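Enquirer: sequence unknown, structure follows:
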């Protein structure tokens, strides 16, 4: 069996960024730029005022004070969205609003609070230096300058810059299309009251939520009975082998072990190729990875916790690689364990936990029983604690590596 790191390396070796497409700017949030973006204009595009006040010649008001104000003639008023009609000559000024252009001849702004306006004249009560409260053209971004390199992930700040550069449809690595498939005769729709021996389909919905949270798109959602022919037909459809748009990734839950009615692995081997099976991992040992057609294939175990943990460790990094991201892993940090964590040597374990930042130290509490079917152990968990394969049980005070699923909280009940 492969270790977690070996298995992840094998998965990522099969994943490469997808093709780039142009998308509307607001649909690009979270995507990665497929090309560099250069400025087509200066930003700001013209000298403009950083305050509401008066555009002046600094030389005219260098001696101004409340006791000895300098009297200037008001020649015009300039609002944002308009352009000055007159120059500011010696002994003159213009009233300029924030963001409005600075008239030619003026080289400084006097704030409104430092002046008194009356009957077409302005008394300036404070001196100004050249450049005071003036935003110079191009002081932020110069025309022709590369402002966003290829490979940049687009967030709100990048969206603002792209909008300022007129990039209405930036070229982005497209998000992968993911086919989500759950399996099992024991599973019923979530709207139904489960009968004897049956349970609601939590895995399909959990995986769909994880796919969307990772920034990928849902290609299709399917549930399959434990039937080999039905499994093969569904995998063919997902991979586009019978025509239609193929998924970039197929993710299944259940049916991947060695039971008499586990058909995922044999169908994968028949239709495509198997790159790995089984990992030294707890929870999540029966993991299959391969390819059908052009689609990467992940056969995740069926226990709910195993499904979500293996998605986090293997599927999410692959999706991010397909999206062109360079950051393929969640952040990790060392935490101080606050409660016992039983562990039997043999497989690397990822225990669900709550971590909290207290006085500069990251503290970790396991979320109770850690069985692979304990769905409740995921509630409130903002970290996975990585216990090495050769380690024994950990005790309070031991240091443990935490894979951070969310920001650590800084207050509140720790173990409740």
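Expert: All right, it came through fine. Since the structure is predicted, the reported quantities are computational estimates derived from the model, not experimental observations.

Enquirer: C-alpha from now on. contacts and neighbour counts both.
Expert: Will do.

Enquirer: Check the gap between residue 289 and residue 67 for me.
Expert: As defined by C-alpha to C-alpha, to the nearest Å, residue 289 lies at a distance of 81 Å from residue 67.

Enquirer: Show me the strands in the stretch 1-150 of the chain, by range?
Expert: 20-22, 32-33, 37-38, 48-49, 53-56, 70-78, 92-96, 108-111, 115-118, 121-124, 134-135, 146-148 (DSSP state E, counting those that start in this stretch).

Enquirer: buried set for the first one?
Expert: Okay, so that is strand 20-22. Along strand 20-22, these residues count as buried under the neighbour rule (16 or more other C-alpha atoms under 10 Å): 20, 22.

Enquirer: returning to what we had before: out of the strands of the stretch 1-150 of the chain, which one sits most buried?
Expert: strand 53-56 (a mean of 28; mean count of other C-alpha atoms under 10 Å).

Enquirer: okay, pairing it with this:
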């Protein structure tokens, strides 16, 4: 029987970051940048106004007060985007809009709130400091400066930065495309009548959603019966669009285990027992000419989901170019005593508050309702069979 750490280590030695692809910006959100991006120009590219007001020479307004405003003649208007050539001489000013280029000769902008808003002549009631309300060329970014290094996660602000330096596309680590296949003759498609002896397929939905939640692109392939040959046919058809495959069910020790029977024949997938609860039967390997990683997870809903969290989630992060784990393990105090089988690492479903954690009622590997009410997994190590209330334990937030 392998330990959890041994099985995970084998998985992480096998998977690798996906090769970079060039994406349109609005398709690149949530991906990892695979290139250094520098700006071809200064940002801002020119001196411009930080607000609506009047471009002036600060020396003309020395001593301006509410009681003794200074009046200047307005020689014109400068709007944002104005490509004309503008200049002001002493005793003159120009109305200017936010973002508009500063005219030659001006060294300050007076906010319109300091004035009477005049269009031919304007009375200015406060004296500006030289450089006031001016955005200087290059004060944000210098020409050639790297604005986003490779390895940056692209969120809205970072995508805006790419657009701000004129980029329409970027080279990124793509989201892993993951095909999810549920096996079992007893499975029925959700939304259809439930026959005698049947159950609705929850694993396909749970695991596909989990892939999406982890930054991948999930494809739910639907339900495969208990025919190993049919399973291999469907698997082969899906490999063209898959960076990874997840199956659920068909990996235990009993009869009618189509996934285990089919993949064992390929001799590239190992089926093992892992010292954990839930989720002891596990399969992992590669399939197809492109050696696509395949995760063969157990069929019980809780076992399948816990297996995803412990084994698949770190692998998908590596494929995205990220470290296997988003953060160090959390710690919390259990409010109730915990039990675990000897020699196995248990992942109990619990409610986590940030300081304490409580196991939910119903810890069976089939109890989907208990899983859906939990927001964390409580880790009980292999060395412990009992944990007293009030003990600090490791917690994996969900």
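Expert: Good, I have the coordinates. Please read these numbers as outputs of a predicted model, since none were measured by experiment.

Enquirer: circling back: with neighbour numbers in mind, choose between residue 289 and residue 67 of the first structure.
Expert: Between residue 289 of the first structure and residue 67, counting by other C-alpha atoms under 10 Å, residue 289 is the more crowded of the two (25 against 8).

Enquirer: which ones are touching the aligned partner of the more buried one in the second structure?
Expert: Under the alignment (TM-score structural alignment), residue 289 of the first structure pairs with residue 284 of the second structure. Applying C-alpha atoms under 8 Å, 6 or more residues apart in numbering, we find residue 284 of the second structure in contact with 11, 269-271, 293-296.

Enquirer: how much space between residue 107 of the first structure and residue 142 of the first structure?
Expert: The spacing between residue 107 of the first structure and residue 142 of the first structure, counted by C-alpha to C-alpha, is 21 Å.

Enquirer: For the two, indicate the residue with more neighbours.
Expert: residue 107 (21 against 18).

Enquirer: Distance-wise, check the more buried one relative to residue 48 of the first structure.
Expert: 10 Å.

Enquirer: Need the overlap of contacts for the two.
Expert: Taking C-alpha under 8 Å, 6+ apart as the criterion, residue 107 of the first structure and residue 48 both touch residue 134.

Enquirer: sorry, back to before: three-state assignment of the match of residue 289 of the first structure?
Expert: strand (DSSP: H, G, I helix; E, B strand; the rest coil).

Enquirer: Same check on residue 310 of the second structure?
Expert: Per three-state DSSP, residue 310 of the second structure ends up helix.

Enquirer: what's the counterpart of it in the first structure?
Expert: Aligned partner of residue 310 of the second structure by TM-score structural alignment: residue 313.

Enquirer: show me what contacts its match?
Expert: Residue 313 of the first structure makes contact with residue 8 under the criterion C-alpha under 8 Å, 6+ apart.

Enquirer: I'd like to know how far it sits from residue 290 of the first structure.
Expert: Taken as C-alpha to C-alpha, the span from residue 313 of the first structure to residue 290 of the first structure is 16 Å.

Enquirer: ok, which stretches of the second structure are helices?
Expert: 4-14, 156-164, 203-213, 228-238, 258-264, 301-307, 313-319, 368-373 (DSSP state H).

Enquirer: deepest of the ones you listed, which one?
Expert: By mean count of other C-alpha under 10 Å, the helices of the second structure have helix 301-307 as the most buried, with a mean of 25.

Enquirer: Make a markdown table from the helices of the second structure and add distance to residue 398 of the second structure to it.
Expert: Below are the helices of the second structure laid out as a markdown table (distance: least, C-alpha to C-alpha, whole Å):
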| stretch | distance to residue 398 of the second structure |
| --- | --- |
| helix 4-14 | 19 |
| helix 156-164 | 24 |
| helix 203-213 | 10 |
| helix 228-238 | 29 |
| helix 258-264 | 28 |
| helix 301-307 | 10 |
| helix 313-319 | 11 |
| helix 368-373 | 10 |
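
Enquirer: Point out the one among those helices that comes closest to residue 380 of the second structure.
Expert: Closest approach to residue 380 of the second structure among these (C-alpha to C-alpha): helix 4-14, 12.3 Å.

Enquirer: elements contacting the closest one?
Expert: Applying 3 or more C-alpha pairs under 8 Å, 6 or more residues apart in numbering; DSSP states H and E, one finds that helix 4-14 of the second structure makes contact with helix 313-319.

Enquirer: for the helix it packs on, packing partners?
Expert: helix 4-14.

Enquirer: residues touching the spatially closest residue to residue 277 of the second structure that is not a sequence neighbour, list them.
Expert: Nearest residue to residue 277 of the second structure, sequence neighbours excluded (C-alpha to C-alpha, 6 or more residues apart in numbering): residue 346, at 4.8 Å. Residue 346 of the second structure sits next to 276-278, 340, 378-382 when contact means C-alpha under 8 Å, 6+ apart.

Enquirer: again, only using 10 Å
Expert: 275-279, 338-340, 377-382, 384-385 (C-alpha atoms under 10 Å, 6 or more residues apart in numbering).

Enquirer: Among those, name the buried ones.
Expert: 275-279, 338, 340, 377-382, 384-385.

Enquirer: Where strands are concerned, which of those residues count?
Expert: Counting by DSSP state E, these place 276-277, 338, 377-380 in strands.

Enquirer: And residue 302 of the first structure? What does it align with in the second structure?
Expert: Checking TM-score structural alignment: residue 302 of the first structure goes with residue 299.

Enquirer: Assess the claim that its match and residue 246 are in contact.
Expert: No: here residue 299 of the second structure lies out of contact with residue 246, judged by C-alpha atoms under 10 Å, at a distance of 11.4 Å.

Enquirer: which neighbours do the two share?
Expert: residue 182.

Enquirer: Identify the residue spatially nearest to the match of residue 302 of the first structure, adjacent ones excluded.
Expert: Nearest to residue 299 of the second structure is residue 249, by C-alpha to C-alpha, 6+ apart, at 3.6 Å.
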